[in-house]
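> this one's structure only:
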């Protein structure tokens, strides 16, 4: 994970740095493909970085906080803290949020990283309704400032990687991603 710089010398206003987190550990994850595509389609004035450390996080244990915080957890905490906003793309497992993503969120529980941090949920499946509701509730409880005015959903469920790549490259979907990030950026700037 590369650090964020607060300014882009080409712009008069600060560059917005957005962290995109996929809740899936699958190698051919459609949610991970969506977060990478968001990074590739970020509009001017925004930088989206896809977090790829979910599978390296140890299981959350409150006894391991403070000076004992594992380095992998510190990377996530620092990335969320330094980001201007967070985008999460999450699959649904057994009508719930995948354990790896919930574990990542748990590492933020006693930190200020999530407090008032703008966040937006995006979706790679129209069927993840239970996980969407559960994740939104978790993030509200964590005090994220959840942006819910517009939703980005690109149906990728069941598609093979070449199909996913083709769908995400379609002009309408690229425009939808840029528009969603732009709307989220306006939400971040209005806070």
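Yes, it's here. All figures in this text were calculated on a predicted structure; none of them were measured in a lab.
> Only C-alpha atoms from now on, for both contacts and neighbour counts.
Will do.
> Now do the helices in the protein.
30-40, 71-82, 99-106, 129-141, 161-169, 171-189 (DSSP state H).
> Make TSV out of the ones you listed and add mean neighbour count.
As requested, the helices of the chain are exported to TSV (neighbours: other Cα atoms under 10 Å):
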stretch	mean neighbour count
helix 30-40	23
helix 71-82	18
helix 99-106	18
helix 129-141	17
helix 161-169	15
helix 171-189	18
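> Turn those helices into JSON lines, including distance to residue 54.
Shown next, in JSON lines, are the helices of the chain (distance: least, Cα to Cα, whole Å):
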{"stretch": "helix 30-40", "distance to residue 54": "11"}
{"stretch": "helix 71-82", "distance to residue 54": "9"}
{"stretch": "helix 99-106", "distance to residue 54": "6"}
{"stretch": "helix 129-141", "distance to residue 54": "16"}
{"stretch": "helix 161-169", "distance to residue 54": "20"}
{"stretch": "helix 171-189", "distance to residue 54": "22"}
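> putting a second one here so we can go through both:
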């Protein structure tokens, strides 16, 4: 069975996106896990140069991502953008290669009618640049999330939303390459070589 690792863009103990994440994990057919992004230091290329030992939380994140067969990013949208904690985690993964060709789904949930479309689009673009395999059929924007969640249970309780999440997780699991099956075609993305070249250029300054 494919192993799924989920990364959350919210550090709140009780958040709507946390409820979405937990519900999605329960609907995935395979072992699942999460990792703490709040312990990561701010991204600094000086801490991660050639021959350097990455900080412990960074090494733990990379190990967890490398061990997963697929990734799920669940995030709110702040000021029409990606929350810093999640962008910081992705920055630590840009040049290390754990996301290359890994199936990944992006789910954003918002109290507003847009469903976090700005953050969703930005995350997909970042993942494409990192040469992750963004599984479009597994990505979702969930609007008006508030009444769809039971705050006490910390789970999604809205029937149609749960059904949609189940479909998304089915598509994500199906995108994991198997010996007898070709992988799902990813969204257009850059090559690993281009990622490494761009990462070096962008962090040189």
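Done, it's in. Worth saying up front: this structure is predicted, and the values here are computed from it rather than measured.
> Mind checking the TM-score on these two?
After superposition, the two chains reach a TM-score (TM-score structural alignment, normalised by the length of structure 1) of 0.80; 174 aligned residues with a Cα RMSD of 2.3 Å.
> one step back: figure out which of the helices of structure 1 is closest to residue 53 of structure 1.
Closest approach to residue 53 of structure 1 among the helices of structure 1 is made by helix 71-82 (7.3 Å; Cα to Cα).
> Contacts for that closest one next, please.
Helix 71-82 of structure 1 has contacts (Cα atoms under 8 Å, 6 or more residues apart in numbering) with 1, 3-4, 19, 53, 56-58, 86, 104, 107-108, 112-114.
> can you do 7 Å?
The contact list for helix 71-82 of structure 1, computed with Cα atoms under 7 Å, 6 or more residues apart in numbering, reads 4, 19, 56-57, 107-108, 113.
> Can you check which part of structure 2 stretch 113-122 of structure 1 sits on?
Counting by TM-score structural alignment, stretch 113-122 of structure 1 pairs with residues 98-107 of structure 2.
> measure that stretch end to end?
Distance between the two ends of stretch 98-107 of structure 2: 20 Å, counting by Cα to Cα, to the nearest Å.
> re earlier: of the contacts of helix 71-82 of structure 1 - the most surrounded one?
In terms of neighbours by other Cα atoms under 10 Å, the contacts of helix 71-82 of structure 1 top out with residue 19 at 25 neighbours.
> between the helices of structure 1, which gets nearest to residue 152 of structure 1?
helix 171-189 (6.3 Å).
> I'd say residue 31 of structure 2 and residue 4 touch.
Yes: Residue 31 of structure 2 is in contact with residue 4 according to Cα atoms under 7 Å; the separation is 6.3 Å.
> who's more crowded, these two?
Legend: neighbour count by other Cα under 10 Å for residue 31 of structure 2 and residue 4, higher for residue 4 (27 against 13).
> got a list of what the corresponding residue of structure 1 for the more buried one touches?
Using TM-score structural alignment, the partner of residue 4 of structure 2 in structure 1 is residue 18. Residue 18 of structure 1 makes contact with 47-49, 83-86 under the criterion Cα under 7 Å, 6+ apart.
> go with 6 Å
Shown in contact with residue 18 of structure 1 (Cα atoms under 6 Å, 6 or more residues apart in numbering): 48, 83-86.
> For it, give its distance to residue 138 of structure 1.
Residue 18 of structure 1 is 20 Å from residue 138 of structure 1, by Cα to Cα.
> again, but for residue 101 of structure 1
Residue 101 of structure 1 sits 11 Å away from residue 138 of structure 1, going by Cα to Cα.
> can you check residue 186 of structure 1 too?
Taking Cα to Cα, one finds residue 186 of structure 1 at 24 Å from residue 138 of structure 1.
> repeat for residue 56 of structure 1
In terms of Cα to Cα, residue 56 of structure 1 sits 22 Å off from residue 138 of structure 1.
> Next: residue 169 of structure 1.
Taking Cα to Cα, one finds residue 169 of structure 1 at 32 Å from residue 138 of structure 1.
> And for residue 131 of structure 2, the neighbour number?
Around residue 131 of structure 2 there are 27 residues (other Cα under 10 Å).
> what do we get in structure 1 for it?
Match for residue 131 of structure 2 (TM-score structural alignment): residue 143.
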